[in-house]
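# Sequence first, predicted coordinates after that:
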Amino acid sequence: MTNDFWETASPLYKKVVFSGMAFLGVGIVLTVIANLSHITWLVYASMAIIGVGLVTHLAGLGIRVRDAKRRLKQ
């Protein structure tokens, strides 16, 4: 068994990172749809969804740092 971070990552970290990636993916798809359809309000809504995805992803990085610090203390 390799000892990479993903195998030893906490379930919370995995959930937060996947949630962030899902928000980013949905936001990008909605942005493309909105721009092709010329729907202005959907462009702004999709930008907000992308922002939520970025914030969620950054929260996942914070959780990763916290877990790494806990692992080093042991």
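All right, it came through fine.

# rest of the way, CA atoms for contacts and neighbours
Fine.

# which residues in this structure form helices?
Using DSSP state H, the helices of the chain run over residues 5-8, 11-37, 40-73.

# And here is the other one:
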Amino acid sequence: MLNEFWATSSTAYKTLVFSAMGLIAVGLILSIAGNTTGNQGLAIASLPVIGVGLLLHVTGLVVRGQKIRKSYKK
């Protein structure tokens, strides 16, 4: 089921997943860079980037859940 879902999932869902992963990764890199260099502003600025990535991740879960729910009704 999981492999089939990814193969048949919509472009919108794939875009949500990759955008979420990308934003979370960028946020983590900014956070690590800010904390290792002592740049407090960079470390704080990374938090909204991680937050947006997490929101996109949750949105992707909702989209996936709705599609699975619709497939069960058929």
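Nice, I can see it. Source: prediction; values computed, not measured.

# that older thread, mind putting the helices of the first structure into TSV with mean neighbour count?
Converted to TSV, the helices of the first structure look like this (neighbours: other C-alpha atoms under 10 Å):
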stretch	mean neighbour count
helix 5-8	10
helix 11-37	16
helix 40-73	16
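
# List the contacts of Thr59 of the second structure.
Counting by C-alpha atoms under 8 Å, 6 or more residues apart in numbering, Thr59 of the second structure makes contact with Leu16.

# What residue in the first structure is paired with it?
Counting by TM-score structural alignment, Thr59 of the second structure lines up with Ala59 in the first structure.

# Repeat that for Leu30 of the second structure.
Per TM-score structural alignment, Leu30 of the second structure is aligned with Leu30.
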